[in-house]
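K.L.:
sequence and predicted structure are below.
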Amino acid sequence: MPFAVIRTAVCAALLATPALALAQASILPQQRDAAGNVMEPLGQVLLPDEDGQERLQRCTADHAWCVALQPSASAGESSTTLVVTERAQGMGQPQSWHATMDVPEDGELALWPWIVRLAPGVGADQPVADPQQRARQNVLVGGISTVRSMYSGGGARASTLQLARVRHLDDGIQIDNDVLGVAWEGQADIRACFSEQDMRQRAGACHDEYGFSAKLSLDAAAQGMPVLRYQTVATRFPAGVSRFEDSLAKGPLKKKDLRTEQDPACTYVRTFRFSGGAYQPDQALPDCAGYTEP
């Protein structure tokens, strides 16, 4: 098969991979912390939406909480809104609210297929006098926005996880749209050989591959608002390459370079604690734009 055809097929497969499937594989199993906060998967369920029409939603096992994408007003447009529905026991009719996600132009939004259900009394950030509101559960829900780019030598995609908080107050529901925003997944397949000399200098590895993935989990010892543990892995092939350097300007690749390696600068762990209305990391995040921007 001609080299150009192979490259086109690889690029198409790369950009077609659903971000949601990658996100599902990159989150740790259901967890509970010392405060009683629970990170629970959302299963697919066919239930009536806020307009009374049956629609596929992602719900908790007890159907108390469901999350769905708000249908776009125009065909072909990507949604930027999550519809969060609560079916609390004794509440009567389900109630729905909207959380707005930051989706770049030409980006796509998918559901984060998990929910963090906060323990009783956690997450309001202020005293709640109404006993009914005080007894209701507050939650964290999320969306994954993905953008894609095409290059002459391949293509790239990158996604961001954004969490929103739903909290019950005396005067009703408060939606905090952006309490956490972190890089979630990235993949790039770039560069190409345009001559026999290029192929020799690249030892036949005519493209660079960059990968980035993240995990989010609960700190088991946390009290009060959940403490989130954010863990990333960044990889590159061939070893030592960079999206910000001209690989052909460097010396010829050797066989020992033809391997996938982790980039220690962008493979890290951070702890996020809730402060001032949003999650803050315990130390600054490194600049990993080579992995987290398309």
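P.N.:
Done, it's in.

K.L.:
please make it C-alpha for all contacts and neighbour counts, starting now.
P.N.:
Fine.

K.L.:
for Ala23, give its distance to Leu169.
P.N.:
32 Å (CA to CA, to the nearest Å).

K.L.:
ok, now Lys255?
P.N.:
For Lys255, the distance to Leu169 - CA to CA - is 62 Å.

K.L.:
between the two, which is the more surrounded one?
P.N.:
Per other CA atoms under 10 Å, whichever of Lys255 and Leu169 has more neighbours is Leu169, with 21 against 12.

K.L.:
and the lengthiest helix in the chain, what does it pack onto?
P.N.:
Ranked by residue count under DSSP state H, the longest helix found in the chain is helix 3-16. Secondary-structure packing of helix 3-16 (3 or more CA pairs under 8 Å, 6 or more residues apart in numbering; DSSP states H and E): strand 154-169, strand 172-190.

K.L.:
most packed of those strands?
P.N.:
The highest average neighbour count among those, using mean count of other CA atoms under 10 Å, belongs to strand 154-169 at a mean of 24.

K.L.:
mind listing what the closest residue to Pro281 other than its chain neighbours touches?
P.N.:
The shortest distance from Pro281 to any residue other than its chain neighbours is 4.3 Å, reached at Phe272 (CA to CA, 6 or more residues apart in numbering). Residues near Phe272 by CA atoms under 8 Å, 6 or more residues apart in numbering: Val227, Leu228, Arg229, Tyr230, Tyr279, Gln280, Pro281, Asp282.

K.L.:
put this next to the first one:
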Amino acid sequence: MARLRRSRYSDGMMLPLLLLALAAASPSPRDAAGNQLEPLKPAAEQAARLCTGDQRWCAGIDDDSATLSVFTGPTGAAVASVELEQDEDETLAVWPQMARLAAPGAGVLIGVERRRSASYSGGGGGTTVLELIQVWPDRSRPPRSVLTLPLKGEIMIRACFSKQDFADRKGACQDIYTFDATLTLAPETASGPPKFQFATLAKAFPPKASRGTPTPSLKRLKKSELVPTPDLACSYRRVLAFDPKSQTYRPDSPLPDCDDYTTP
């Protein structure tokens, strides 16, 4: 799971519930233990840095060196600089949220969005994977990667290769796969590291679409199939808890294989 190269200082729930979880405009920003999930916004003094509302924590990524730096403020010194592994087709961005940990000296969880895209004849798409990295404010330990999850996907595959295909599919000449996920705090956590709620919603258009199925088998679509349809196998909800043995977050049950939606 870990994607850090080094530190410079050394099965599914019911669909209505998933829809509610993804649509929640204001999830609880704090759990009972005092861990807090808060937004990061561009700093007026340093637009390249994203900061908490109180300006206590800021983060930014140097694109040239693929280095994540965490700062004590919009113009403050770095408390950690982490060189990130980066694939050739990846772009990196700071996740615009941060988990501030309640335990004394525990620091924060900073997120890195790993975005990938691909294009091919008649189609293409992009996906985003989230990596959470724990950073300590006193440099007492090197930053560590604690969680990696799929966050977003949109894939389009060419589906018409003739006039007959166009007619049979009623002009719907692309298979489309979308995936959206939310990561929020589990508010009932009363002590220790935060737990997270992870909810996903995957949709396929048409509903029969599968990247492992030859497109010609999806001919003669009905009007009722000309709408994106939730894929219940890849629309799920999990609770993620910190595992002291592995020093990473683990889901309460395994995540399904949803490569159709999360691999460009």
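P.N.:
Thanks, I have the structure now. Just so we're clear, the structure is a prediction, and the values are computed from it rather than from any experiment.

K.L.:
mind checking the TM-score on these two?
P.N.:
Overlay of the two chains. TM-score (TM-score structural alignment, normalised by the length of the second structure): 0.83; 238 aligned residues with a CA RMSD of 2.2 Å.

K.L.:
go through the helices and strands packed on helix 3-16 of the first structure and name the closest to Trp112 of the first structure.
P.N.:
strand 154-169 (7.6 Å; CA to CA).

K.L.:
ok and the closest one relative to strand 172-190, angle-wise?
P.N.:
Between strand 154-169 of the first structure and strand 172-190, the angle comes out at 170 degrees (axes from the mean of the first three to the mean of the last three CA atoms, to 10 degrees).

K.L.:
quick one: distance of strand 154-169 of the first structure to the chain centre.
P.N.:
Relative to the mean C-alpha coordinate of its chain, strand 154-169 of the first structure is positioned 5 Å out (CA atoms, centre = their mean, to the nearest Å).

K.L.:
also stretch 219-228 of the first structure?
P.N.:
Counting by CA atoms, centre = their mean, stretch 219-228 of the first structure comes out at 20 Å from the chain centroid.

K.L.:
do the same with stretch 196-204 of the first structure
P.N.:
Relative to its chain's centre, stretch 196-204 of the first structure lies at 37 Å (CA atoms, centre = their mean).

K.L.:
equivalent range in the second structure for it?
P.N.:
The counterpart of stretch 196-204 of the first structure in the second structure, using TM-score structural alignment, spans residues 163-171.

K.L.:
in that stretch, what counts as buried?
P.N.:
Of the residues in stretch 163-171 of the second structure, Asp165, Phe166, Asp168, Arg169 count as buried by neighbour count, 16 or more other CA atoms under 10 Å.

K.L.:
tell me who's in contact with the residue positioned nearest the centre of the second structure.
P.N.:
With distances taken as CA atoms, centre = their mean, Leu151 lies nearest the centre of the second structure, 2.5 Å away. Neighbour list for Leu151 of the second structure: Thr127, Thr128, Val129, Leu130, Phe179, Asp180, Ala181, Thr182 [criterion: CA under 8 Å, 6+ apart].

K.L.:
residue in the first structure paired with it?
P.N.:
Aligned counterpart of Leu151 of the second structure in the first structure: Trp184 (TM-score structural alignment).

K.L.:
check Ala209 of the second structure too.
P.N.:
Correspondence of Ala209 of the second structure to the first structure, assessed by TM-score structural alignment: Val241.

K.L.:
is its match in a helix, a strand, or coil?
P.N.:
Following DSSP: H, G, I helix; E, B strand; the rest coil, the label given to Val241 of the first structure is coil.

K.L.:
that one and Lys255 of the first structure: what is the separation?
P.N.:
14 Å.

K.L.:
list buried residues within the contacts of Phe272 of the first structure.
P.N.:
The neighbour-count criterion (16+ other CA under 10 Å) marks Val227, Leu228, Arg229, Tyr230, Tyr279, Gln280, Pro281 among these as buried.

K.L.:
counting contacts, what elements does the helix or strand in which Ala21 of the second structure is found pack onto?
P.N.:
Taking DSSP states H and E as the criterion, Ala21 of the second structure maps to helix 15-23. Using 3+ CA pairs under 8 Å, 6+ apart, the elements in contact with helix 15-23 of the second structure are strand 174-185, strand 196-205.
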